[in-house]
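>>> Structure of the sequence below:
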Amino acid sequence: MGQGQQERVATSLAGTVSEEISASLAPVDAELERRYPGDPGTRQPVHTVYVPGDAFTADTIRSWGDQALVALDEHAPDAASFAAVLGLPDDLAEAVHDRVRAKLEREPIEDLRVDFEDGYGPRPDAEEDETAARAARLITEACEKGTAAPYMGIRMKCMEAAVRDRGIRTLDIFLTGLMKAGGLPDGLVLTLPKVTYPEQVTAMVRLLEAFEKAHALEPGRLGFEIQIETSQSILATDGTATVARMIQAAEGRATGLHYGTFDYSACLGVSAAYQASDHPAADHAKAIMQVAAAGTGVRLSDGSTNVLPVGPTEQVHDAWRLHYGLTRRALARAYYQGWDMHPGHLPTRYAAVYAFYREGFEQAAARLARYAGRIGGDVMDEPATAKALSGYLLRGLDCGALDIAEVARLTGLTRTELEGFAAPRRGDLTASAK
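Sure thing, here's the model as predicted:
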C-alpha cells in the first residue's frame, strides 16, 4: 500500500458485544469510582504535632517555633554548621538552612492535634470537659487571628469500653464549642486512636452522622484519621487485612492512617530499646497500610521518635541526625507525613523535607517538561510517572521547599497544569505514553 493511502479497517464483532460487556461491567465501574476515588488533591501536612490538652495554649504554635529557632542558634548557628551535622551537600546547605529558618518564623507547625488520649491521660470529668471547651475556643480564636496551623483538631479517647463514653463526650464538647463560636473551621482534623475492629470505625461514623444531623451540617462534612496501633488492626483473626476493612467501614470519612510507633511495637513484644519507626515490624505494618490505602484517597503518616534533641550540643546533634535519617527514610518510602514530639524536632523535620525535594527538583522538573512537551529523553515516562513527578513538585511547593517561579521556569507549567498531571483520569493511567 502506497503512502497516503487510507488503511482499510475491518471488524468481526457485532456492536452489541461491546455494549453487553459495558453493561456487565457497569457495577464494577461504579465500585471502582466509589472505593478508589484517588488522592483528594489537597495539601498534606509534612507532620503532626501532639500537644496534651492541658498544655495547649494560645501561644503554643509560636512557642514551638521560637524554641526551635533557639535550638538552631545554640547548636547550629549557621548554614555550614547545620549542614555538617546532617551531612547535607554544600550546594544544598544555604538553601535548606535559610528555608528552615523562614519556615520556623512563618509557619512552625503544619498540623496540630490537641491530645486527650495518651498525652493527656485520665482526668476528672469536669476537668476534661473544661479542657475540651477551652481547646475549641482557642482554635477558633487562632483561626480568626490568622495564627492557626493549616490543620488543627483533637485526638479523642478510643472506642474501647473503658473510655468510650469519655471520648464521645469530649468530642461532642469540642465540636459543639466550635459550632457555637461560628462553625467548623477549614483544616479541622479529628483522630480516633487504638482502633482494633472495623466496627469501632463504624461507630465513629454513626457518631459523626448524629452530630451533623443535630447541627444541620452537610452529610460527610466531618472526617477522621484512624490510628494503627495494634496488631489486630493489621491482621484479623481470619487472616484478612483489618486496615483495609476499616477504610471501607469509614464510608468515605477516613482521611488518614497514622502509624503509632510505640503502641504497635509494644503490642508485638518489641523491647523498649528497639521500638522505632525503622524496625522490621514497623515496616511490615506500614507496607500493609500503604497497600490498603492506595487509590482510596486515605493518606499515610509515619510515627515518631522519642529520642529528644535536648541537653549538651553533642547529644542534640545525635538526636538531630537520628530524626533527620528517619524522616528521609520515610520520605523515600512515600510516607510524606510523620509525628513530631518536641520543638527541637522541627529543624530536622523541615531540613529533611526540604533536602528531599530540592535535591531531586531539577531532574523531576526536566522529566516532566519532556513528558509534557512530548520530547524524547533517556527515560520513557508514562502517565503514572508524570503523576508521580507532578505530585512530587506539588508537595515541595506546599511545604515551602520549592517556589512556584522556579518550578514554572524549569517545567514551563502552571500550578493548575501540575495539578492536572497529578490527578489524571483513571483510564489515562492505563494508557501508554504517546
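
>>> Every contact and neighbour count from this point should use C-alpha atoms.
OK.

>>> all helices for the stretch 1-150 of the chain, in order.
15-35, 60-75, 79-86, 90-106, 125-145 (DSSP state H, counting those that start in this stretch).

>>> again, but for the stretch 201-350 of the chain
242-249, 261-267, 280-293, 313-332, 346-359.

>>> Using JSON lines, lay out those helices together with mean neighbour count and distance to residue 142.
As requested, these are exported to JSON lines (neighbours: other Cα atoms under 10 Å; distance: least, Cα to Cα, whole Å):
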{"stretch": "helix 242-249", "mean neighbour count": "22", "distance to residue 142": "32"}
{"stretch": "helix 261-267", "mean neighbour count": "20", "distance to residue 142": "30"}
{"stretch": "helix 280-293", "mean neighbour count": "18", "distance to residue 142": "32"}
{"stretch": "helix 313-332", "mean neighbour count": "19", "distance to residue 142": "29"}
{"stretch": "helix 346-359", "mean neighbour count": "22", "distance to residue 142": "21"}
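
>>> now the other sequence, so there's something to compare against:
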Amino acid sequence: MRVTLGDPLALIPGFEQAHREQTATYPPVSPEEMGWQPVHTVYVPADRFDAGTVAAWGEAALDLMRRHLSRKDTARFFEMHEQTARAVHERVTAKLAAEPVEDLRIDFEDGYGGSPAEEDGHAVRAAEAVAAMHAGGTLPRRWGLRVKSFADGDPARSVRTLDAFLTGVVERAGHLPPGFVVTFPKVLMRDYLEQFAACLAALEKGLGLGEGELRFEMQVEAVQTLRFLDAGLAAALGGRLAAAHFGVFDYTASCSLPPHEQRLDHPACDHARQVMRAAFAGTGVELSDGSLAAAPASDDRYAVRNLWWRHVSLIRHSLADGFYQGWDMHPAHLVSRYVAVYHFHLSRYDEYLGRVRAWEERRAAEGGTLEEPATIRTVAAALRRADLALGNA
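Sure thing, here's the model as predicted:
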C-alpha cells in the first residue's frame, strides 16, 4: 500500500496527552460494567429519625397499598397492560416488605427542625441509630446525611455536624459501613465544592479512612450553579463528586416562578436537567431529579390515589428525560416511585432484549429495524439498568 505521509503521529503533537485527559475525564464504561444506582433518595429530618424509621416507612407504604391499590386497580388507574400491572403490583409489594428504602439521607438542612443548640445531640443520636441499623442489617445500601449549606455563611456548623456524625458511626460500628455519601446543598459558588472536598480529606485522615472513601453529592438548586458546571468539575474534586441532585423548589424560586409553577415538569426544570446532563455526561457522576413536595391530603382513597397519580406522572417525565433517580419525602411516595420505575423497565424489557439478540445474530429486529451501533449500546445499557433496578442482576 502506498501512502503519502510517512509518520502521521509526528503531525499530531500532544495527541497522547489529550487522549490521556479524555480517558481520565470520560472513563469508558460498557453496559456490563454499569454500576447500581438507587431509584430514589429518601429524606428524613434528623430530629425525626431513629433506627426504626426505614422499617416504619415500609410498613406505612404497604398499608396504603393494601387499602388503596389492588392488582386490578393498578392496570386501570396507571394505564398498564394487565399482565404488566400484575408483575408491577407483585414486585412493589415484595420490595416494600424487603427493602422499602434504597438510599437514605438524614437531613440537617431544609427539612430539619432542630435549633443550633440541639444539632450536636441530633448528630450523635443519628450516628447511634445508623450503627444500630448496620448491626441489625437494616441499613440501606446507600445512606448518609445532608449538611447545611456553606452559602448560609456558617460552614463551621456544617462541618461540625458531619464530623460528629461520622466520628460517632465509626466509633460505634468499628468502621464506616459501605454506601456512605454526604449531600452538599445550595452550591452557589464553585469554591465551596473544593473547600468541602478539602474538609472530607481532613476527616478521612483524622478517622483513619481510606483516601477517597468520603464522597459527596452536590445539589443544583439555583440558576447561578448552572454557570460553573462542566466536565472538568469531577476531576478537579479528585473523584469525590459522586452525584448531582436537582432541587426543584429552590431552583424554581431562583427563577422567580410563581408558587403554582414550582413543579418538576416545568420547562425551566427541563432546561436545568439538560445543562446537568451536558456537564456530567460520560464523567461517571450520577444524576438525580428532585421531589414532589406533597403528602396525601387525608387518608381516604381519593386523596391517596390523587397523590399517586401526580407522582407517577412526574416520575415518568423524569425517566423519559433520562433521570433514573429522584427524591421521596413521604411513605406514600414509595408506592408510586416503585410503580412508576418498575412499569418503565418492564414495559419494554422484552422488546429491548429482542433487539439486542437480533443485533448479535446479524438480523433485523422485529418490525424490520436495522440498528445503529450507538443505539444498540443504549438498548444494552437500558437492559442493564432495568436488571439492576428490578433486582435481576
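
>>> TM between them?
With the length set by TM-score structural alignment, normalised by the length of structure 2, the two chains reach a TM-score of 0.93; 386 aligned residues with a Cα RMSD of 1.8 Å.

>>> returning to that earlier point: go through the helices of the stretch 201-350 of structure 1 and name the closest to residue 411 of structure 1.
Closest to residue 411 of structure 1 of the helices of the stretch 201-350 of structure 1, according to Cα to Cα: helix 346-359, at 14.6 Å.

>>> Give me the mean deviation of the closest one from structure 2.
Helix 346-359 of structure 1, aligned to structure 2 and superposed, deviates on average by 0.6 Å (mean Cα distance after the TM-score superposition for structure 1).

>>> returning to what we had before: and the helices of the stretch 1-150 of structure 1: which comes nearest residue 314 of structure 1?
Of the helices of the stretch 1-150 of structure 1, nearest to residue 314 of structure 1 by Cα to Cα is helix 60-75, at 8.6 Å.

>>> how many other residues sit next to residue 219 of structure 1?
Number of residues near residue 219 of structure 1 (other Cα atoms under 10 Å) recorded here: 12.

>>> Ok, residue 271 of structure 1 next?
Residue 271 of structure 1, neighbours per other Cα under 10 Å, totals 10.

>>> swap in the one 4 residues further on?
Residues near residue 275 of structure 1, counting by other Cα under 10 Å, number 20.

>>> State the distance from whatever residue of structure 2 lines up with residue 53 of structure 1 to residue 52 of structure 2.
Counting by TM-score structural alignment, residue 53 of structure 1 lines up with residue 46 in structure 2. As judged by Cα to Cα, to the nearest Å, residue 46 of structure 2 and residue 52 of structure 2 stand 13 Å apart.

>>> Would you convert the helices of the stretch 201-350 of structure 1 into JSON lines that also reports distance to residue 183 of structure 1?
As requested, the helices of the stretch 201-350 of structure 1 are exported to JSON lines (distance: least, Cα to Cα, whole Å):
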{"stretch": "helix 242-249", "distance to residue 183 of structure 1": "27"}
{"stretch": "helix 261-267", "distance to residue 183 of structure 1": "34"}
{"stretch": "helix 280-293", "distance to residue 183 of structure 1": "30"}
{"stretch": "helix 313-332", "distance to residue 183 of structure 1": "35"}
{"stretch": "helix 346-359", "distance to residue 183 of structure 1": "31"}
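
>>> between the ones you listed, which one is nearest to residue 157 of structure 1?
Here helix 261-267 is closest among those (Cα to Cα), at 14.3 Å.

>>> Please work out which residues of structure 2 line up with that closest one.
Helix 261-267 of structure 1 maps onto residues 248-254 of structure 2, going by TM-score structural alignment.

>>> of all the helices of the stretch 201-350 of structure 1, which lies closest to residue 162 of structure 1?
Residue 162 of structure 1 lies closest to helix 261-267 among these, at 17.6 Å (Cα to Cα).

>>> how big is the offset of that closest one relative to structure 2?
Once the two are superposed, helix 261-267 of structure 1 sits an average of 0.8 Å from its aligned residues in structure 2 (mean Cα distance after the TM-score superposition for structure 1).

>>> buried residues in stretch 184-201 of structure 1?
For stretch 184-201 of structure 1, a neighbour-count test (16 or more other Cα atoms under 10 Å) marks 184-185, 188-198, 200-201 as buried.

>>> Return the subset of those lying in helices.
If you go by DSSP state H, the buried residues of stretch 184-201 of structure 1 have 198, 200, 201 in helices.

>>> Identify the residue of structure 2 aligned to the last one.
Aligning on TM-score structural alignment places residue 201 of structure 1 opposite residue 193 in structure 2.

>>> again with residue 160 of structure 1
Using TM-score structural alignment, residue 160 of structure 1 pairs with residue 151 in structure 2.

>>> That match and residue 312 of structure 2, how far apart?
33 Å.

>>> closest to residue 273 of structure 1 among the buried residues of stretch 184-201 of structure 1?
Of the buried residues of stretch 184-201 of structure 1, the one sitting nearest to residue 273 of structure 1 (Cα to Cα) turns out to be residue 194, at 22.1 Å.

>>> wait, the closest one sits on residue 228?
Yes: with contact defined as Cα atoms under 8 Å, residue 194 of structure 1 counts as touching residue 228 (6.5 Å).

>>> how about the match of residue 201 of structure 1, what does it touch?
Contacts here follow Cα atoms under 8 Å, 6 or more residues apart in numbering; on that basis residue 193 of structure 2 touches 187, 218, 237.

>>> what about the alignment partner in structure 1 of the second one, how many residues close to it?
Yep, that's residue 218 of structure 2 we're talking about. Residue correspondence to structure 1 (TM-score structural alignment): residue 218 of structure 2 is matched to residue 226. For residue 226 of structure 1, the count of nearby residues is 25 (other Cα under 10 Å).
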